[in-house]
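Visitor: the sequence and its predicted three-dimensional model are supplied below.
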Amino acid sequence: MQYHGVLTKMQTEFNNPIQYYLVFENDFLNVNQLLGKKIKIQFAGYQCLSCGLDKKIFRQGFCYDCFYSIPAAGDWIMKPELSKAHLDIEDRDLDYERRVQLQPHIVYLANSSNVKVGVTRKSQIPTRWIDQGAHEAIEIVEVPNRYLAGITEIALKEHVSDKTNWRKMLQNDVLDLNLVEIRDSLKEFIPEEAKDYFIASNTETNIHFPVLQYPKKLKTLNLEKTPQFEGVLKGIKGQYLLFENDVVFNVRSSEGYVVEIAVT
């Protein structure tokens, strides 16, 4: 089997285990079916996910020019507290920012290597947790816009981390914790504007990943430095492909790369 196309983050289906798909323009690939098989990846160039041109990818699948101009890469994406659509203040494109920012958002706890606090649109639950490689997660508040989620995250990260240790996550060096208790302990630190949105009655979501063997010493595959790679797929977790010999490949950070994939 051979596939050719532009890498984008793997699409997922919540199941036991999670189902992963690489989606190309005219084809798709159920990655779970490749476990235990040898895969060859050939780097063939770039294609910006915004302008579609063959330009070196800068960040998030976008070329330099697009990253600093399109609304989908505004600063409020990574820093929700900078959202201003609720004030009718434009960053790059107010119509776009209203569509994304002025919808229900979730502040959550996710446990992938350690417990961390995060923000995502309600429509992205549980996808966001899966992408982070979390084996358990729980909602803290559901607020009506991105700004309220952002200021809540800022307040809570004074008491719990907002970062994932991706190495521990991939090595499965994790603990099962009581997220309900941790959520309840954080309630008093929620900003006044968001206190009424606290969720007190939900339970943890548990997530199971398709992994045959976890790596011990991580070796990151960079297609720009190693344009041709071949190895047996041992697992999928977060947005990473886990290969034999402890090689790991971050699909998300390789968005916009044109690749040829052969399965034997």
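Guide: The structure has been received and is ready for your questions. Numbers count the residues shown, from 1 in each chain.
Visitor: from here on, just use CA atoms for contacts and neighbour counts.
Guide: Will do.
Visitor: which residue, other than its chain neighbours, is closest to Pro80?
Guide: Of all residues not flanking Pro80 in the chain, Gly150 sits nearest, at 4.4 Å (CA to CA, 6 or more residues apart in numbering).
Visitor: another structure for you, compare them:
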Amino acid sequence: MLYEGVLRKMQTENGNPIQYYLEFENDFIHMNQALNRRIQIDFIKFQCLGTGKNEPIYRQGFCRSYFFESAAAGEWIMKPELSKAHLGIEDRDLEYEKKAQLQPHIVYLANSSNVKVGVTRKSQVPTRWIDQGAHEAMEIVETPNRYLAGITEVALKAHVSDKTSWQKMLKNDIEDVNLAEWRDKLKDYIPSEVADYFIDSNSETHLEFPVLQYPEKVKSLNLLKTPSYTGVLKGIKGQYLIFEDQTVFNIRANEGYYVGIDFL
């Protein structure tokens, strides 16, 4: 059966294992049910998630013009410390920015390949951790807005990484760490204006991904270089599909690509 539509990040449900759903406009695929099946992916065209136009995707599923004009792609999204809605200062659209920035945010520690610090909206826990392929994570600070979470991340990343090695994550090459010990170690580096939001007693969240076979090496599928690919699905981790031939396909990085998907 052929499915067709524009790629958006897979929706997830936390479980043992996590359940993944690839949603199109009029249909969806329960990707866990596709494990051990041969899948064909064909690139058809671009479809900007903002304008719907067939224009090359620049970043975050958006064409270049939309990326530089839309409030949905403001610099504060990738750099929370640049948030200014709490000051009533507009970046691109103050009403949009107030809704996004002036809500509870979490500073967390996650272990995908190594310990890292990150920021997400409270409503995105544990979705954010799942998308990063973290097998364990812990909230360490809860702030009332994005700015305070952002300056906390900036302060802590001088002492712990804010990056994940996606290759190590996909190979399941992970360090065994105690996140509570890391939390306590980092407490003294939290900015004074955020100190009252520190969470001093919290347990780790453990996540189980539907992976039958991890790759020893990873080969990333580029649909512009390989517009038609066929492989047997062996796992899903983060936002990656993992295939038997050690090819991996990052759904999130290919948002805005309109594709056909068939099961052979």
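Guide: Noted; the coordinates are in hand. Computed from a predicted model, the values in this text were never measured in an experiment.
Visitor: on that earlier part again, tell me which residues are up against the helix or strand containing the residue nearest to Pro80 of structure 1.
Guide: Here Gly150 of structure 1, judged by DSSP states H and E, is contained in helix 146-156. Helix 146-156 of structure 1 has contacts (CA atoms under 8 Å, 6 or more residues apart in numbering) with 79-84, 86, 101-107, 117-119, 121, 141-143, 186, 189-191, 193-194.
Visitor: circling back to that earlier point, how near is the residue nearest to Pro80 of structure 1 to Trp129 of structure 1?
Guide: Separation of Gly150 of structure 1 from Trp129 of structure 1 (CA to CA, to the nearest Å): 17 Å.
Visitor: before we move on, what about Ile207 of structure 1?
Guide: 8 Å.
Visitor: cool, Ile41 of structure 1 as well?
Guide: 27 Å.
Visitor: circling back: got the buried residues for the helix holding Gly150 of structure 1?
Guide: Neighbour counts over helix 146-156 of structure 1 (16 or more other CA atoms under 10 Å) mark Arg146, Tyr147, Leu148, Ala149, Gly150, Ile151, Thr152, Glu153, Ile154, Leu156 as buried.
Visitor: ok, now stretch 183-203 of structure 1?
Guide: Those buried within stretch 183-203 of structure 1 under the rule 16+ other CA under 10 Å are Arg183, Lys187, Ile190, Pro191, Ala194, Tyr197, Phe198, Ile199.
Visitor: ditto for stretch 224-234 of structure 1
Guide: Gln228, Gly231, Val232, Leu233, Lys234.
Visitor: not counting it itself, show me its contacts.
Guide: 34-44, 211-214, 241-244.
Visitor: restricted to strands, list these.
Guide: Those of the contacts of stretch 224-234 of structure 1 mapping onto strands are Lys38, Ile39, Lys40, Ile41, Gln42, Phe43, Ala44, Leu241, Leu242, Phe243, per DSSP state E.
Visitor: and the strands in the stretch 51-200 of structure 2?
Guide: With DSSP state E, counting those that start in this stretch, the ranges of strands along the stretch 51-200 of structure 2 come out as 57-59, 62-63, 105-111, 115-121, 136-143.
Visitor: I'd like to know how many residues surround Asp88 of structure 1.
Guide: 11 (other CA atoms under 10 Å).
Visitor: show the buried residues in the contacts of stretch 224-234 of structure 1.
Guide: By 16+ other CA under 10 Å, these give 34-36, 38-44, 211, 213-214, 241-244 as buried.
Visitor: who's in contact with the residue positioned nearest the centre of structure 1?
Guide: The centroid of structure 1 falls nearest to Asp131 when counting by CA atoms, centre = their mean (3.7 Å). Taking CA under 8 Å, 6+ apart, we find Asp131 of structure 1 in contact with Lys237, Gly238, Gln239.
Visitor: top of these by number of neighbours, please.
Guide: Most surrounded of the contacts of Asp131 of structure 1: other CA under 10 Å gives Gly238, at 26 neighbours.
Visitor: give me the number of residues near the residue lying closest to it once chain neighbours are set aside?
Guide: Nearest in space to Gly238 of structure 1, with sequence neighbours left out and distances taken as CA to CA, 6+ apart, is Gly133 at 3.8 Å. Neighbour count for Gly133 of structure 1, taken as other CA under 10 Å: 25.
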